[in-house]
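Undergrad: what shape does this take:
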Amino acid sequence: MVVQYLLIALVALVASLDEQLFGITMLGRPLFTSLFVGIILGDIPSAVMVGAALESMFMGSVMVGAAVPPEVYASGVLGCAFAVITGTGTAAAVALALPVSVFLQVWRNFCYAVPGAYASRKIDAALANRDLAKANLYHLTIVPLAIGIPSALLVFCSLYFGADLINGALSSIPQFVMNGLNVASGVLACVGFALLIRTMSNNKLLPYLFIGFILVMYLGMDVISIAALAACVAVLLMFNQGPSGQSDTLAEEDDF
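TA: Predicted coordinates for the structure are as follows:
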């Protein structure tokens, strides 16, 4: 069983590195990693069914702009493996994956703030010396390994020592530590939102950003309804375009 636990931890490691090294290919999602968990444990049907249930639960957990969702990669691997090993099904997978996903997302925020800042300084120094190879090495190792190795160790220890021990360890973390990490994650979200606004610093695009913000914060609309509304607005703008690709209003202003 130890070899199987090590292989499952390796799957969690690769899944955790997906968005860091491979450009968010979605290959680290529970729907995909459950197949490998099933192959390792010799029960593919059960693993895939649990993975599909976890994927449906985490389907909306995608980092977009300032949104920081729970971690779905290593937590999905752990929940799937635990459910298959114990034979308890989806309920046990969800019960274990949820707290672990929240903890791992807090850990990721810490890695972005501390090892990430260190990596940025090292990369800047390497680029100042025109050493592109060293800059790439720092970029591909410091933050990815700081995220991937602890995630894989957490999965291995959870399987080897039991889920109760890991849940107890997570519960024993002082509240002030969790509060501090939550504050840091909030600051990172503000930075991400500011970067998003800076990217969209165009007088024609910014109103759409603030309209979306108002719809969510003050009108309580969900993502699907806002996406449908945005699609309708896009269609109306497309129909109002002139032959040159500009809207009729802009074309009149240019002629004037």
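Undergrad: contacts and neighbour counts: CA atoms only from here.
TA: Noted.
Undergrad: am I right that residue 67 falls within a strand?
TA: No. Read with DSSP: H, G, I helix; E, B strand; the rest coil, residue 67 is coil and lies in no strand.
Undergrad: hang on, isn't it packed against residue 190?
TA: No. Contact criterion CA atoms under 8 Å: residue 67 and residue 190 do not qualify, at 9.7 Å.
Undergrad: ranges for the helices of this protein?
TA: In the chain, the segments counted as helices under DSSP state H are 2-16, 30-41, 44-57, 73-86, 90-113, 115-128, 132-161, 163-171, 175-199, 206-217, 223-239, 248-255.
Undergrad: can you add mean neighbour count and distance to residue 24 and give those helices back as CSV?
TA: Output for the helices of the chain, formatted as CSV (neighbours: other CA atoms under 10 Å; distance: least, CA to CA, whole Å):
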stretch, mean neighbour count, distance to residue 24
helix 2-16, 21, 10
helix 30-41, 22, 13
helix 44-57, 21, 16
helix 73-86, 28, 11
helix 90-113, 20, 15
helix 115-128, 16, 18
helix 132-161, 19, 13
helix 163-171, 13, 28
helix 175-199, 14, 18
helix 206-217, 13, 24
helix 223-239, 12, 21
helix 248-255, 11, 38
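Undergrad: export these to JSON lines and tack on distance to residue 22?
TA: Shown next, in JSON lines, are those (distance: least, CA to CA, whole Å):
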{"stretch": "helix 2-16", "distance to residue 22": "10"}
{"stretch": "helix 30-41", "distance to residue 22": "15"}
{"stretch": "helix 44-57", "distance to residue 22": "20"}
{"stretch": "helix 73-86", "distance to residue 22": "14"}
{"stretch": "helix 90-113", "distance to residue 22": "17"}
{"stretch": "helix 115-128", "distance to residue 22": "18"}
{"stretch": "helix 132-161", "distance to residue 22": "10"}
{"stretch": "helix 163-171", "distance to residue 22": "29"}
{"stretch": "helix 175-199", "distance to residue 22": "21"}
{"stretch": "helix 206-217", "distance to residue 22": "29"}
{"stretch": "helix 223-239", "distance to residue 22": "27"}
{"stretch": "helix 248-255", "distance to residue 22": "41"}
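Undergrad: Proceed likewise with the subsequent sequence, for comparison:
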Amino acid sequence: MIMAWWQILLLTCLAFWMIIDQITVGILCNYPLLIGFVAGIIMNDVKTGLVVGATLQLMVLGVGTYGGASMPDFMTGAIVGTAYAVMTGKGGDFAIGLAVPVGLLMVQLDVLARFLNVFLLHRVDHFIKLNDTKQAARNVVYGVFPWGLSRAIPVFIMLIVGEKFIRQVLAVTPQWLTTGLKVSGGILPIVGIAILLRYLPTKRFITFLIVGFIAAAYLKIPMLGVALLGFAMAIFYYQKTIKSSEDHESNSTVNNANGKEYENDKGEYEN
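TA: Just a heads-up that it's a prediction; the model follows:
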């Protein structure tokens, strides 16, 4: 498939918007799944976009960035991975193998964007001291461009090279490398799940985890069915917790009442 100019333009605009959206209005937020979905619509292959986006989403579950910390930008990886998967026809696993290094590259460009915004931040401080609120607000808006361009420019360059260049690269790429990319693309979601389980109270809910594993691995229940089973278990656990809390409060009330009666009887006896 050869990409049309408008597809390259829309994907570049999506790359520019997504990082701004993440730190402002939060429509698409930090969800590779949604970015992959939109990229799939643009590439006229929603299924591939969802596969790539969902796989990358598994890798960032439970991962967040705080303060000035940077994390791999798998949203950009979802755009590039979806586009390359559709152009080459090599499937989602190959696209994931390409999307991961793209996401890691974005860490360096994210640091560069933050560095450039320091200059604008000092200008904001300067205009605040001068009580020039219009210039201060204007420089805050200017800070959008380093952020957006740090994603849009790399995506544009990666897409503008076109399908012919990609096929030439693939033609000289060793088979072991492409196979390795596919294998890593299949393994990485498991790593994401493992990281998530590491920080969840897994030991406390090990029973539910085993039930879900049996349902998916042995009973071959579709993912929607497993999700509904998990939802039912969550409701059951919630209701059980509420009932246990109410019983505890009821017992505490009874114990307090009995304690007061005992103290009153004891006081009357002593008198």
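Undergrad: overall similarity of the pair, as a TM-score.
TA: Here the TM-score for the pair of chains, by TM-score structural alignment, normalised by the length of the first structure, is 0.59; 175 aligned residues with a CA RMSD of 3.2 Å.
Undergrad: enumerate every residue touching residue 16 of the first structure.
TA: 28, 73, 74, 147, 148, 151 (CA atoms under 8 Å, 6 or more residues apart in numbering).
Undergrad: aligned counterpart of it in the second structure, please.
TA: Alignment note: residue 16 of the first structure maps to residue 19 in the second structure; criterion TM-score structural alignment.
Undergrad: next: residue 146 of the first structure.
TA: By TM-score structural alignment, residue 146 of the first structure lines up with residue 146.
Undergrad: how about its match: what's its closest non-neighbour residue?
TA: residue 113 (5.1 Å; CA to CA, 6 or more residues apart in numbering).
Undergrad: what of residue 28 of the second structure?
TA: residue 34 (6.2 Å).
Undergrad: the first structure: which residue goes with the one you found?
TA: Match for residue 34 of the second structure (TM-score structural alignment): residue 32.
Undergrad: ok, its match to residue 157 of the first structure distance?
TA: 22 Å (CA to CA, to the nearest Å).
Undergrad: swap in residue 255 of the first structure?
TA: Between residue 255 of the first structure and residue 157 of the first structure the distance is 69 Å, computed by CA to CA.
Undergrad: repeat that for residue 231 of the first structure.
TA: 46 Å.
Undergrad: do residue 163 of the first structure as well
TA: Distance from residue 163 of the first structure to residue 157 of the first structure, by CA to CA: 9 Å.
Undergrad: likewise residue 147 of the first structure?
TA: When residue 147 of the first structure is compared with residue 157 of the first structure (using CA to CA), they lie 16 Å apart.
Undergrad: and what of residue 192 of the first structure?
TA: 33 Å.
Undergrad: residue 14 of the first structure and residue 28 touch, don't they?
TA: Yes. Under the criterion of CA under 8 Å, residue 14 of the first structure makes contact with residue 28 at 7.4 Å.
Undergrad: in the first structure, point out the residues matching stretch 72-80 of the second structure.
TA: Counting by TM-score structural alignment, stretch 72-80 of the second structure corresponds to 70-78 in the first structure.
Undergrad: surely residue 109 of the second structure meets residue 152?
TA: No. Counting by CA under 8 Å, residue 152 is not a contact partner of residue 109 of the second structure; they are 10.9 Å apart.
Undergrad: distance check, the match of residue 34 of the second structure against residue 25 of the first structure.
TA: The value you get for residue 32 of the first structure to residue 25 of the first structure, if CA to CA is used, is 11 Å.
Undergrad: mutual contacts of the two, please.
TA: Between them, residue 32 of the first structure and residue 25 share no contacting residue, judged by CA under 8 Å, 6+ apart.
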